[in-house]
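Asker: Return a 3D structure for these sequence lines:
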Amino acid sequence: MRQISGQSAFEILKAVEAGAKQYAVPLPRQQAQGKIWSGVGFRLGDQLLMAPLNEVSEILYPMPLSRLPGTRNWLKGIANLRGQLIPVMDLSGFFGGVPVKDRGGRILVLNYEGGSTGLLVNQVLGLQHFEEKEAIDSLSLKSPALARCIQGGFERHGQIWPVFSPHALSQHPDFRRVALG
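Answerer: Predicted coordinates for the structure are as follows:
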């Protein structure tokens, strides 16, 4: 081993390590966290909502749709998503609200029961993470029709985030009745 001023490289490294330990600031202790819930935040009209992260497969900009004649106005059409045809529904229109303008909206692609459905929403607000201590059971919504698709929610800094359930939407009596008449 090479000698530098009477010390080996190993001895010099040990001296550097000892000096670094002497002046090192310890890392803060990791705090135990509760269970974390994650979802995709979105806006429907002026209502903030979240969809469970494991039920959203992707988020898309509005795309060309093939309109289907004889269907309700909230069924915007069929999209070709990499060779897979998916229906795209205007979620606000379905619940009787002001239809989403395609230009400013986004499409949440949800996977449920082996199929995909696109839900047109006003805005996507990104990933939202909440601790279980932020969970709330009772909340009031601006739309009573929407309430049947909400399964709890979270509150942080006075802001309420209801959890939108795609499963509850699929069980809604009118959701599968897209044909007029």
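
Asker: From now on I want contacts and neighbour counts done on CA atoms only, so please keep to that.
Answerer: Noted.

Asker: Count the neighbours of Q128 for me.
Answerer: In terms of burial, Q128 registers 16 neighbours under the definition other CA atoms under 10 Å.

Asker: can you confirm it is in a strand?
Answerer: Yes: Q128 forms part of a strand when assessed by DSSP: H, G, I helix; E, B strand; the rest coil.

Asker: is it true that P166 touches L110?
Answerer: Yes: taking contact to mean CA atoms under 8 Å, the distance of 7.5 Å between P166 and L110 places them in contact.

Asker: Give me the common contacts of these two.
Answerer: Taking CA atoms under 8 Å, 6 or more residues apart in numbering as the contact rule, P166 and L110 both touch E55.

Asker: helix or strand for the residue nearest the centre of the chain, which one?
Answerer: By CA atoms, centre = their mean, the mean C-alpha position of the chain lies nearest to V40, the distance being 0.9 Å. Secondary-structure element containing V40, defined by DSSP states H and E: strand 36-44.

Asker: what helices or strands is that strand leaning on?
Answerer: The helices and strands touching strand 36-44, judged by 3 or more CA pairs under 8 Å, 6 or more residues apart in numbering; DSSP states H and E, are strand 47-52, strand 115-121, strand 123-131.

Asker: which residue sits closest to the residue nearest to the centre of the chain, ignoring its sequence neighbours?
Answerer: Once flanking residues are discounted, V40 sits nearest to L127: 4.7 Å by CA to CA, 6 or more residues apart in numbering.

Asker: Second chain to compare with the first, below:
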Amino acid sequence: MSNKLALREFQTRLAQRLQAARAQVQTARWLAVECAGLGVLLPLRHASEIFSPIELTSVPYTQPWLLGVANLRGGLHAVVDLGQFMGLRDQAPAPGQGHLVSLHPDLNINCSLWVDRLLGLRSDEQLKTLPTPPGERPHFAVGEREDEQGRRWQQIDLDLLSRFEPFLNIVARVV
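Answerer: This next block holds a predicted model:
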């Protein structure tokens, strides 16, 4: 009898904790990463999973920023060096370093971004929006933020990036 009562109390406490967890506002909206020294914010709603570096299969006749393809959980994903794609570096990163951030399946593109470092989660409360300076900026780079320590962060809209024509055009010109 006491076991049934203890089980019922446990179930009640568990149900209350689950309800409280659902009621809490999720404040983290951004995955903070670093690419070639630049702080980048990726929206959590469009980032799917984080993977440790794995062996990539190279693909001939592609842009230099397309590092290859990887088998991630049984799916074939193109792996793009975000730092090189954004023009922050000329060469691919050293093998075995960095992380892969896969794009959410809702974006309908089997792609993962190679980033140098993972720097954690950020919320809007931790970041202030900076005025966007005039100049050349791709439309997927939607704004800049600054944290309490004064570090500047570039916001990337992964939905816009996944539809950006130069991002989709992976074939290199053969001369």
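
Asker: circling back: what lies in contact with the strand holding V40 of the first structure?
Answerer: Contacts of strand 36-44 of the first structure (CA under 8 Å, 6+ apart): 48-54, 56, 91-92, 121-132.

Asker: By how much does that strand deviate from the second structure on average?
Answerer: Strand 36-44 of the first structure differs from its equivalent in the second structure by a mean of 1.5 Å after superposition (mean CA distance after the TM-score superposition for the first structure).

Asker: for that strand, the distance to its chain's centre please.
Answerer: Chain-centre distance of strand 36-44 of the first structure: 4 Å, with CA atoms, centre = their mean, to the nearest Å.

Asker: quick one: the equivalent of G37 of the second structure over in the first structure and G70 of the first structure, what's the gap?
Answerer: Using TM-score structural alignment, the equivalent of G37 of the second structure in the first structure is D46. Taken as CA to CA, to the nearest Å, the spacing of D46 of the first structure relative to G70 of the first structure amounts to 30 Å.

Asker: What of V56 of the first structure?
Answerer: As for V56 of the first structure, its distance to G70 of the first structure is 28 Å (criterion: CA to CA).

Asker: what about the two, which has more around it?
Answerer: Set side by side, V56 of the first structure and G70 show unequal neighbour counts under other CA under 10 Å, the larger going to V56 at 19 against 10.

Asker: Against M63 of the first structure, how distant is the more buried one?
Answerer: Between V56 of the first structure and M63 of the first structure the computed distance is 18 Å (CA to CA).

Asker: now A9 of the first structure
Answerer: When CA to CA is the yardstick, A9 of the first structure and M63 of the first structure sit 64 Å from each other.

Asker: same question, R72 of the first structure
Answerer: As for R72 of the first structure, its distance to M63 of the first structure is 19 Å (criterion: CA to CA).

Asker: what does Q47 of the first structure give?
Answerer: Remark: distance between Q47 of the first structure and M63 of the first structure (CA to CA) = 24 Å.

Asker: One more: H167 of the first structure?
Answerer: H167 of the first structure sits 25 Å away from M63 of the first structure, going by CA to CA.

Asker: go on, V100 of the first structure?
Answerer: When distance is defined by CA to CA, V100 of the first structure is 14 Å away from M63 of the first structure.

Asker: Who has more neighbours out of the two?
Answerer: Between V100 of the first structure and M63, counted using other CA under 10 Å, the more crowded position is V100 (20 against 15).

Asker: and that one, what pairs with it in the second structure?
Answerer: Matched across to the second structure, V100 of the first structure falls on P93, judged by TM-score structural alignment.

Asker: Let me see the contact set for its match.
Answerer: P93 of the second structure is in contact with D81, D116, counting by CA under 8 Å, 6+ apart.
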